[in-house]
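[1] Okay, predicted coordinates and the sequence, questions at the end:
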Amino acid sequence: MEKLQVGRATLTWLKGGVNFLDGGAMFGVVPKALWGKKYPHNEKNQIELRTDPILLQVDGKNLLIESGIGKDKFTDKQIRNFGVREESFLEETLAELDLTVDDIDALLMTHLHFDHASGLTKKIAEEVYEPVFKNATIYTTAIEWNEMRNPNIRSVNTYWESNWQPVEEQVETFAEEIEIVKGLKMVYTGGHSDGHAIIIFEEADDCFIHMADLMPTHAHQNKLWALAYDDYPVTSVHEKESWMDYGYKRRAWYTFYHDAYYRAIKFNQNGEKVDELERVRYEYE
């Protein structure tokens, strides 16, 4: 498991699953001739996307950024359509750190699409689910939580009842921003989903920014490259422009949940890569 130290915060990437999605959908209107040079694809033009939660340990707290893709949550049709190749090994990777799901104090959910939120619950019987992280507070924006429970015709296939009903008593929402511990904030952006948020940690000269699905992979660094999955792509572009400029000036680390090749990248004020943390690939991959 890869680790990154940013100030007093320790980040460890867990193993939360993998799926393969259409590269054209992940890069929107960007031609394949351009995105194909930035991110590898297979013969079906699909790209590999991790769903790996980040264990964030700070001030004696065990926090998770996102929850992974979960286990036993998909039908055969969904496995095929969503390109699921591997389900979550979150509990196993926590065990390697001498932790269990009961040791998690909070989950920082940037949004609640199935590939981020399916790890929040587990199946215990047919159509019966229970929380995975029974001692944790689940943070998300009020807008996102409302849409999760009342999806529209476009979002109904990504906001699943099985992912929210069992945990509704654990959820704490916020409007514009919330400070989880000193220097660690969740900030509402919208864009990818109506209630999308990013995560920022700052301590003196140290900083990391988790852009979530505003910049799901390193290949999405270009401010204009928005996803076809984005509900509000113009908002995504403006928010990404703002937070990339901010992070460049701070020489911040940018962390990834979906990237199959990099866990984090640091850029200078000109947007040039000055440091990186690569993902270690397993022998069987």
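    Looks like it came in fine.
[2] all contacts plus neighbour counts: C-alpha atoms, from now on.
    OK.
[3] what comes into contact with the helix ranked longest in the chain?
    When the chain is parsed with DSSP state H, its longest helix is helix 233-250. Here helix 233-250 makes contact (CA atoms under 8 Å, 6 or more residues apart in numbering) with 189-192, 205-209, 214-215, 223-227, 230, 253, 267-271.
[4] let's go with 7 Å and repeat that
    Residues from elsewhere that reach helix 233-250 (CA atoms under 7 Å, 6 or more residues apart in numbering): 189-192, 207, 214, 223-224, 226, 267-271.
[5] Where do the helices of this protein begin and end?
    Using DSSP H, the helices found in the chain span residues 23-27, 32-35, 76-81, 90-96, 114-117, 142-149, 161-164, 233-250.
[6] Please name whichever of those is nearest to Glu2.
    Proximity to Glu2, assessed across the helices of the chain by CA to CA, is greatest for helix 90-96 (11.4 Å).
[7] What residues sit buried inside that closest one?
    Buried residues in helix 90-96, counted by 16 or more other CA atoms under 10 Å: 90, 93-94.
[8] Structure two is appended below for comparative analysis:
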Amino acid sequence: MERLERKGLTITWLNGGVTHMDGGAMFGVVPKPLWSKKYPHNERNQIELRTDPMLIEKDGYRILVETGIGNGRLDDKQKRNYGVLEESSIEKDLATLNLTTDDIDIVIMTHFHFDHAAGLVKEVQEKDMPVFENAIIYASDVEWAEVREPNIRSKNTYWEKNWKAIQHQVKTFKKEKEVIPGLHLIHTGGHSQGHSIIVLHHEGETFVHLADIMPTHAHTNPLWVLAYDDYPITSINEKQKWQEYAKQKDAIYLFYHDYKYRAIKWNNQGSIVDFVERAPSKYNK
């Protein structure tokens, strides 16, 4: 497990499983000769996308950002189609930290696509039960509304089995929610209509998690957006807006999906000046 530590703040990345998604879909209209220079792919043209939640420990709170793909939540066909080569070991990672799922106070959901939300629920004696039963789960009101009544496109990723058992734990917000002092959840739209990002301020530093409007370090170009985005122009505009904010704040970017980096700080010239690197991937040799 990789960690980013400051006085009074710890961010630990847990193993939420891995997917391998089509590289063309992940980079939209960007030609393969361009994006393949930035991010490796396998023989099926798929790129490795981690689904690794961030455990934020601050001010006595334990906050989980996203939940991974869980265990036993995808059938064999889905595992094959989404290139799932390992499932979640969050409970094992928490045990290493002398914690259990009961110790999580808050779960932040930037959105409820299956690769973020499947770890919310587990099956116990043929019944779906919450994984983090003591946690408040935050999401935007727009996202929560569509999760429960998906459209013809979004129904393929908003699965009832990922939210029905935890609906009593969900609290929603409009535009922006300060989850705890200094930790803001902000509705952006773009990737989904209800998509949100995270901005964290701590002891003079700023951390930003742009979630799936900038899922990897290779998506820094504002025009490089996903074919999966429901509202790509919104993604572009929001990415530009928050990249400028990050530049002004000299912020550190945090990642959920990146195969290589957990966190990166870029300078104004676009060079990486600081980073937290993930242990070498066994899927990209």
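    Received it, and whenever you're ready, just let me know what you need. No experiment lies behind these values; they were computed from the predicted model shown.
[9] Any idea what the TM-score comes out to?
    The TM-score (TM-score structural alignment, normalised by the length of structure 1) is 0.97; 284 aligned residues with a CA RMSD of 1.3 Å.
[10] rewinding a little: buried stuff in the longest helix of structure 1?
    The neighbour-count check on helix 233-250 of structure 1 (16+ other CA under 10 Å) flags 233, 235-237, 239-241, 243-245, 247-248, 250 as buried.
[11] so how far is that helix from its chain's centroid?
    The chain centre lies 17 Å from the centre of helix 233-250 of structure 1; the measure is CA atoms, centre = their mean, to the nearest Å.
[12] any idea which of the buried residues of helix 90-96 of structure 1 is closest to Lys123 of structure 1?
    Scanning those for proximity to Lys123 of structure 1, where the rule is CA to CA, the winner is Leu90, at 15.3 Å.
[13] which non-adjacent residue is nearest the most centrally placed residue in structure 2?
    For structure 2, the residue nearest the mean C-alpha position is Tyr256 (4.2 Å; CA atoms, centre = their mean). Nearest residue to Tyr256 of structure 2, sequence neighbours excluded (CA to CA, 6 or more residues apart in numbering): Asp52, at 5.4 Å.
[14] Same question for Val84 of structure 1.
    Asn19 (4.1 Å).
[15] doesn't Gln46 make contact with that neighbour?
    No. If you go by CA atoms under 7 Å, Asn19 of structure 1 and Gln46 don't touch, sitting 9.5 Å apart.
[16] Comparing those two, which residue is more hemmed in?
    Asn19 (22 against 18; other CA atoms under 10 Å).
[17] who are the neighbours in contact with the more buried one?
    48-50, 82-86.
[18] And those, which two are furthest apart?
    Going by CA to CA, the pair spanning the contacts of Asn19 of structure 1 furthest: Arg50 and Phe82, at 12.4 Å.
[19] out of these two, which sits in the busier spot?
    Arg50 (24 against 16).
[20] Quick check: the aligned residue for that one in structure 2?
    In structure 2, Arg50 of structure 1 lines up with Arg50, judged by TM-score structural alignment.
[21] circling back: counterpart of the residue nearest to the centre of structure 2 over in structure 1?
    Looks like Tyr256 of structure 2 aligns to Tyr257 there (TM-score structural alignment).
[22] looking at it, its match is touching Asp52, isn't it?
    Yes. In this structure Tyr257 of structure 1 lies within contact range of Asp52 using CA under 7 Å: 5.4 Å.
[23] how near is the residue nearest to Val84 of structure 1 to Gly68 of structure 1?
    From Asn19 of structure 1 across to Gly68 of structure 1, the span is 11 Å (CA to CA, to the nearest Å).
[24] Next: Tyr257 of structure 1.
    From Tyr257 of structure 1 to Gly68 of structure 1 the distance is 9 Å (CA to CA).
[25] Now for these two: what residues contact both?
    Residues touching both Tyr257 of structure 1 and Gly68 (CA under 7 Å, 6+ apart) are 51-53.
[26] Tell me the one of the residues you listed nearest Glu278 of structure 1?
    Nearest member of these to Glu278 of structure 1, counting by CA to CA, is Asp52, at 13.6 Å.
[27] OK, contacts around the closest one?
    13-17, 68, 257-258.
[28] mind redoing it with 10 Å?
    Each residue near Asp52 of structure 1 by CA atoms under 10 Å, 6 or more residues apart in numbering is listed here: 12-18, 65-69, 88-90, 115-116, 256-260, 263.
[29] any idea how far the closest residue to Ile209 of structure 1 other than its chain neighbours lies from His258 of structure 1?
    Nearest non-adjacent residue to Ile209 of structure 1, counting by CA to CA, 6+ apart: Ile200, 4.6 Å away. Between Ile200 of structure 1 and His258 of structure 1 the computed distance is 17 Å (CA to CA).
[30] How about Leu49 of structure 1?
    5 Å.
[31] do Lys249 of structure 1 as well
    Noted for Lys249 of structure 1: a distance of 24 Å to His258 of structure 1, by CA to CA.
[32] Could you do Tyr246 of structure 1 as well?
    In terms of CA to CA, Tyr246 of structure 1 sits 22 Å off from His258 of structure 1.
[33] which residues of the stretch 51-200 of structure 2 fall in strands?
    54-58, 61-65, 106-108, 121-124, 127-130, 136-140, 170-173, 176-180, 183-187, 196-202 (DSSP state E, counting those that start in this stretch).
[34] Which among those is found nearest to Asp75 of structure 2?
    The nearest among those, by CA to CA, is strand 121-124 at 13.5 Å.
[35] Give the aligned range of the closest one in structure 1.
    So strand 121-124 of structure 2 sits over residues 121-124 in structure 1, by TM-score structural alignment.
[36] Can you mark which positions in the matching stretch are buried?
    Within stretch 121-124 of structure 1, the residues that count as buried by 16+ other CA under 10 Å are 121-123.
[37] To what extent does it diverge from structure 2 after superposition?
    Stretch 121-124 of structure 1, aligned to structure 2 and superposed, deviates on average by 0.9 Å (mean CA distance after the TM-score superposition for structure 1).
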